[in-house]
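Visitor: Sequence first, then the predicted structure, then my questions.
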Amino acid sequence: MAQELNLQRRLVQKWVSGARQAAEASTAAQEGPALQRADADPWEVVLPPGLLWCRLCAQSMTAVMDCDEDLVYDCPPGCCRPGLPAVLVVDAIGRAVLRHAPRIVPITLAHPHSPLMAAACAGRVISRVTAGRTCTDLRITWRPVVTGLVPVTEYVELARSLAASNPAHAQELLHAALAAVDPTTAPADPLHADAACILAEVLIRLGHPSAAIRWATYAHHAGTHLHGPAAGTTLTALHTLATAHRLVGHHQRAYHLYRHLVEQLATTAGPQAHRTLAAQASLAVVLHQLGHCARARTLLADTMTAHRHAHPGHPASDRMVGHLARMWQHCAEQRHHHPDAG
C-alpha cells in the first residue's frame, strides 16, 4: 500500500496501529463513522493525489492543516469555499467504495471493512470526485467496469495495443479489467497476470514505478505458478519487476532480480541473445548504483563487447557506451580510487 500510494512507511505503520485499536472497540465503531474518533491522528486521513476536485473553481483540492490544526481538503488561492473536514470526506468516499467495489479493499483482521483503507484504494475504481459546499455533496465518477457484455480479453488486448502510444488510456482500460482484483491476495489467473504485467509496464512508462511493483509482483508469481519460472511471460514480468525496483531505488532487490533474470535468459535464450545481454547491462548499472564501481564497469564493458559482436549495429550498444561513460565520469567526480582501473 505504501509503495502504490507513494506514502512513508511510518504512515502505514500508524494505520496498522489504528486498526488494532479499532479491533478493541469494534462494536462502538460500527455505530458511527469509523474515522470520527476523538483520538484519530488527522494525518492518517488520505486520498490518492488528484482524486478530489472542487465543483466551484474546477481545481484539484489538497489536504492542508487549517488554523485549528485540523486536516481539511482545500482549494488553491482564489476559491471562496471553506475547507472540507478530511475525516468526513474520506469516510464518505471510502464507504462508497465499500458499496461499489468491496473486493478491491485489502482485508485486515483488525478491521475487515475499513473506510480508510477503501478510500486509499479509491483511485482504482474512481477517476474523479467533485465536491460541492458540504462533505455530503460529492459527485463520484466511476471508472468503466468490465461486464459480461465486453470480454475482459478485449480490454486487455486493446490496452496492449495502446500501451506505447497512449499509456494513460491503456491504464484506464487495465484498471477496469482488474477492478475486482487485489494483487496481494488474488489467485493465479493467466488473464489477470497478463493484464497486471501490462499495467505495471504502463505505470512505469507514466512515471509511477512504485505503483507498478505490486502488479509486477503478482504477474511474476502468477506466471511462475501457471507456466514455470523459465516461461516467456514469467520472464517478461520478472524484467518489469526488476525495472520497477531499480527505478524506485530498491537497488539490492533489483540486483537479485536482474541476476535471476540473466541466469534464466542465458539458459532459455542463450548467453549471446539480445535480451540476455540487455538484462546483463542493467545488472551492471545496478551494481554501480550499489557502489561496486569496478565490477560494474568490467561487467558492462564485457557485455558491450559481446553485444557488438553478436548484434552489430544494434542501438542498444550505443546506450551501453553511454552508461559506461557515465560510470567513469561518476567515479572521476567522486574521486574513487580503483587499483584495477589501469
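Guide: Cool, the structure landed.
Visitor: Please count neighbours and contacts with C-alpha atoms only from this point.
Guide: Fine.
Visitor: Can you tell me which residue sits nearest the middle of the chain?
Guide: For the chain, the residue sitting closest to the mean C-alpha position, by Cα atoms, centre = their mean, is Ala211 at 0.5 Å.
Visitor: For it, list the residues it contacts.
Guide: Shown in contact with Ala211 (Cα atoms under 8 Å, 6 or more residues apart in numbering): Gln3, Glu4, Leu5, Asn6, Ala200, Leu203.
Visitor: another one to put next to it:
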Amino acid sequence: MPHPRKYPQDLIDAAVSRVHQQRAAGDHRAVTAVAQELNLQRRLVQTWVTGARQAAEASTAAREGPALQRADDADPWEVVLPPGLLWCRLCAQSMTAVMDCDENLVYDCPPGCCRSRLPAVLVVDAIGRAVLRHAPRIVPTTLAHPHSPLTAAACAGRVISRVTAGHTCTDLRITWRPVVTGLVPVNEYVELARSLAASNPAHARELLHAALAAVDPTTAPADPLYADAACILGEVLIRLGHPSAAIRWATYAHHAGTHLHGPAAGTTLTALHTLATAHRLVGHHQRAYHLYRHLAEQLATTAGPEAHRTLAAQASLAVVLHQLGHCARARTLLADTITAHRHAHPGHPASDRMVGHLARMWQHCAEQRHHHPDAG
C-alpha cells in the first residue's frame, strides 16, 4: 500500500529510523512512543515500519542470496548493535545504523569521514559470533534463537565495551569488559561503583556491567545484590545520557525491591525514582506521570507530606503534567509545592530550581499563546 501523499518521505524515513533506534535501546513500545512523539496514529507508523522491513528483506535477499539467510529470519531493522558500541578507527566517532539508497541497513560515520559504509548484517554477524565463542552464557536461553549470532549481538553490550571498525567488516577490534572473577566478590564491584557513580560514572558503568554480565533484567529472579547494582547502573546511565538503556535496569531494580522489601522500602522508592526519571527523559510522559504520582504518594506516607523528597517528587510530577499539556494544573501544583517547600525547608536551593521550572512553564505558555483559565 503506498504511503499517503501528505506525508513526505523524509518524515517517513525519520519515523522508521527513530522506531528502530528505540528498539535497539531496549524499548519494546517503540512504535507507540514514536507515534505519540510525532502526533501520528500508531497504525500509520506501524505501516511505515513494516514497509521498510519488507523492502529491506527483499533487497537483502536479492543482493546477498542465500548465504546470509539466518535460522531466526530476523527483522533487518533489528540487525543492529547496542547504541554507542561501534566506533570508526579513522575518525574516532561513533557509527550509527542507517538505511542506504538501496534500502540496505548499513553502519555509517558522521559527516566528514571518508570511509565507506559497512553492511550491518555482516558487522553484526561477526560480533555475534565472537560473543558466542567467548561469552555464550550472557545470551538468555529463553529467547527463540539463543545460538543465533544476531541474538548474541543484541546482548554484546553486556560483555563488550567497544568495537572499533577498520576498513572492512572483518577488521574489527573488540574491547571486552573486565570479568568479575571469584577472587573479587561481586559486592565489592558494586560498592566501588557506588563510590564512583558521581565522580567517574563511566568507570562505574564498566564495573556494574561486569557485575551484572550474567544477569538478564527481563527474566532474572529478585536478588538484593543484583537489584542494588541495577539501580545504581540505572542512575549512572541517566547521568551519562542514556535514559533508554536505564529503563530496563531500573525496572528490574524496582520489581525486585518490591518483591524483597515491599513497595514502601527506601531502596524500592529509590529505584522507582530512577525509573520515573528515565521514562521522563526518554519522553514517555504518561508512564512517567503515573510513576511520579505513585512515588509522591509513597513518600508522603513514609517520609511525610512536607519531606524534601516528597515535595521534590511533586515538583517532578508538575513538570510531567506540563509536558502532557495540562498547563494550568501543572502551574498550580508546582506553585503550591514551592510554597510548602519554602515553609518546610527555608533557604534550600531546590526551591529556586522549582521557581525556575515555574517561570519556564509561564514562558512556554506565553510563547505558544495558550489561553488557559486562571488557576484559582
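Guide: Nice, I can see it. Just so we're clear, the structure is a prediction, and the values are computed from it rather than from any experiment.
Visitor: Fetch the TM-score of the aligned pair.
Guide: The TM-score (sequence alignment, normalised by the length of the first structure) is 0.83; 342 aligned residues with a Cα RMSD of 5.1 Å.
Visitor: Distance check, the residue nearest to the centre of the first structure against Arg253 of the first structure.
Guide: 16 Å (Cα to Cα, to the nearest Å).
Visitor: ok, now Asp66 of the first structure?
Guide: For Asp66 of the first structure, the distance to Arg253 of the first structure - Cα to Cα - is 41 Å.
Visitor: and if you look at Cys67 of the first structure?
Guide: 43 Å.
Visitor: Next: His221 of the first structure.
Guide: For His221 of the first structure, the distance to Arg253 of the first structure - Cα to Cα - is 16 Å.
Visitor: Number of residues surrounding Arg360 of the second structure?
Guide: For Arg360 of the second structure, the neighbour count with other Cα atoms under 10 Å is 12.
Visitor: what does Asp125 of the second structure give?
Guide: Neighbour number of Asp125 of the second structure under other Cα under 10 Å is 22.
Visitor: about what we covered before: looking at His221 and Arg253 of the first structure, which is more packed in?
Guide: Taking other Cα under 10 Å, His221 of the first structure and Arg253 do not tie; His221 has more neighbours (19 against 14).
Visitor: Could you identify the most distant pair in the contacts of Ala211 of the first structure?
Guide: Pairwise distances across the contacts of Ala211 of the first structure peak at 15.2 Å for Asn6 and Ala200 (criterion: Cα to Cα).
Visitor: of the two, who's got more company?
Guide: More crowded of Asn6 of the first structure and Ala200, by other Cα under 10 Å: Ala200, with 29 against 14.
Visitor: which position in the second structure aligns with that one?
Guide: When the second structure is aligned by sequence alignment, Ala200 of the first structure is paired with Gly234.
Visitor: ok, now which ones touch that match?
Guide: Listed by Cα under 8 Å, 6+ apart, the contact partners of Gly234 of the second structure are Pro243, Ala245, Ala246, Ile247, Trp249, Ala250, Thr274, Leu275.
Visitor: the helices in the stretch 101-250 of the first structure, which residues?
Guide: 115-120, 152-162, 167-177, 190-205, 209-227, 232-248 (DSSP state H, counting those that start in this stretch).
Visitor: For Ala25 of the first structure, find the nearest of those.
Guide: If we rank those by Cα to Cα, the stretch that ends up nearest is helix 115-120, at 15.7 Å.
Visitor: Could you tell me where the closest one falls in the second structure?
Guide: So helix 115-120 of the first structure sits over residues 149-154 in the second structure, by sequence alignment.
Visitor: mean deviation of the matching stretch from the first structure?
Guide: Taken over the aligned residues, the distance from stretch 149-154 of the second structure to the first structure averages 1.6 Å (mean Cα distance after the TM-score superposition for the first structure).
Visitor: And Val46 of the first structure, how close does it get to Gly207 of the first structure?
Guide: For Val46 of the first structure, the distance to Gly207 of the first structure - Cα to Cα - is 21 Å.
Visitor: The two: which is more packed in?
Guide: When neighbours are counted by other Cα under 10 Å, Val46 of the first structure and Gly207 differ, and Val46 comes out ahead with 21 against 13.
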